[in-house]
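Engineer: Pasting the sequence and the predicted model now:
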Amino acid sequence: MLRKGLIILLLLVLAEVSLLIYIGRLIGPLSTFLLLIISALFGLWTVKRQGLSILQEIRFDLNNRVMPGAALLDGLCLVFGGFLLAVPGFLTDIAGLLILIPRVRSRAVGWISAWIKDRISRGSLTFFTSYRRKR
């Protein structure tokens, strides 16, 4: 599992560097750099704007004594999309922008929820905490 993850990460880095070189040759290095900066700023702005509404939804659920499962997963996807936009590279920018689209993010939340429910029902999901019991 770890080996597959490292191979995928290495392939992603190689693809990102190749794409950066290719686009840098097409539009120039300064334009490429500015495009990466603009995408990172757009991602941060979008995360801030959409994140506030998700925080309000979480507060509403907590005030009504409801576990905010979908809202928490939505927020997690939003933060992950913003992180992908902050990482330099066009492939990660595309993935980050897709995750920031509410319809795509709601589908991702549905897939993640189904995956978690499946793992819980099979008994193959383990949670680790740093909580220590008092004796």
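Structural biologist: Sure thing, it's come through. Numbers count the residues shown, from 1 in each chain.

Engineer: For the rest of this, base every contact and every neighbour count on C-alpha atoms.
Structural biologist: Noted.

Engineer: With adjacent residues omitted, what lies nearest to the residue nearest the centre of the chain?
Structural biologist: Geometric centre of the chain, nearest residue: Phe80, 1.9 Å, by Cα atoms, centre = their mean. What sits nearest to Phe80 in space, not counting adjacent residues and going by Cα to Cα, 6 or more residues apart in numbering, is Gly96, at 7.4 Å.

Engineer: Isn't the one you found up against Leu85?
Structural biologist: Yes: using Cα atoms under 8 Å, Gly96 is in contact with Leu85, at 5.2 Å.

Engineer: and here's the other structure:
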Amino acid sequence: MRKFLMFLILVPIIEICVVLLSGKLIGAFPTLLLIVVTGMLGVYLAKTKGIKAFQQLKIAIERGQAPGDAIIDGVLTFVGSVLLVLPGFISDILGILLVMPATRKLFKPMIYYWLRKKMKKGQIILMQK
């Protein structure tokens, strides 16, 4: 819990510092323009990619396949889109990495590792019919 609290405190401070530095380097208007454009891109991607991920999930379920990859892709894409909507450049960089399929693949092993760890501790239980 302490790590999460430190994360909630440090990330906004770092984001503000990076935005202020960017404003000093490239100017206030270009900085604000970048923040607005990435926010709009995030909203657009959340809508389009979210619908696509839901359709892939539906297709996997209809075929009787485990929708593991479809769910993880959908969640990572959604999280990336939300990060793009948030103001700040660090969140934008992470959001772009999560939205792009080529770089999203780099995050999947970490998610699977985290899920396996939670399952071993009994914090996540899978039920099959």
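Structural biologist: That came in fine, so what should we check first? What you are looking at is a predicted structure, and each value in this text was computed from that prediction instead of being measured.

Engineer: what about Gly96 and Leu85 of structure 1, which has more around it?
Structural biologist: Regarding Gly96 of structure 1 and Leu85, a neighbour count based on other Cα atoms under 10 Å identifies Leu85 as having more, with 29 against 25.

Engineer: Just give me the mean distance for the helix or strand containing the more buried one relative to structure 2.
Structural biologist: Using DSSP states H and E, Leu85 of structure 1 sits within helix 69-86. Compared with structure 2 after fitting, helix 69-86 of structure 1 deviates on average by 0.8 Å (mean Cα distance after the TM-score superposition for structure 1).

Engineer: Buried ones in that helix, by neighbour count?
Structural biologist: Residues of helix 69-86 of structure 1 classed as buried: 70-75, 77-86 (neighbour count, 16 or more other Cα atoms under 10 Å).

Engineer: That helix corresponds to what range in structure 2?
Structural biologist: Helix 69-86 of structure 1 lines up with residues 68-85 of structure 2 when matched by TM-score structural alignment.

Engineer: for that stretch, the distance to its chain's centre please.
Structural biologist: 5 Å (Cα atoms, centre = their mean, to the nearest Å).

Engineer: same deal with stretch 57-75 of structure 1?
Structural biologist: On Cα atoms, centre = their mean, the centre of stretch 57-75 of structure 1 falls 19 Å from the chain's centre.

Engineer: The helix or strand Ile58 of structure 1 falls within: average distance to aligned residues in structure 2?
Structural biologist: Counting by DSSP H and E, the element that carries Ile58 of structure 1 is helix 29-63. Its aligned residues in structure 2 lie a mean 1.7 Å from helix 29-63 of structure 1 after superposition (mean Cα distance after the TM-score superposition for structure 1).

Engineer: packing partners for that helix?
Structural biologist: helix 2-27, helix 69-86, helix 90-100 (3 or more Cα pairs under 8 Å, 6 or more residues apart in numbering; DSSP states H and E).

Engineer: If you count neighbours, what's buried in that helix?
Structural biologist: Neighbour-count burial for helix 29-63 of structure 1 [16+ other Cα under 10 Å]: 32, 36, 39-40, 42-44, 46-47, 51, 54, 57-58.

Engineer: and if you look at stretch 106-116 of structure 1?
Structural biologist: Ser106, Ala108, Val109, Ile112.

Engineer: how much does that stretch stray from structure 2?
Structural biologist: Relative to structure 2, stretch 106-116 of structure 1 is 2.0 Å off (mean Cα distance after the TM-score superposition for structure 1).

Engineer: Likewise for stretch 13-23 of structure 1?
Structural biologist: So stretch 13-23 of structure 1 averages 0.9 Å relative to structure 2 (mean Cα distance after the TM-score superposition for structure 1).

Engineer: quick check, distance from that stretch to the centre of its chain.
Structural biologist: That offset, for stretch 13-23 of structure 1, works out to 21 Å (Cα atoms, centre = their mean).

Engineer: Next up, the contacts around the counterpart of Arg104 of structure 2 in structure 1.
Structural biologist: Mapped onto structure 1 by TM-score structural alignment, Arg104 of structure 2 lines up with Arg105. Arg105 of structure 1 is in contact with Asp74, Cys77, Leu78, Leu98, Ile99, counting by Cα atoms under 8 Å, 6 or more residues apart in numbering.
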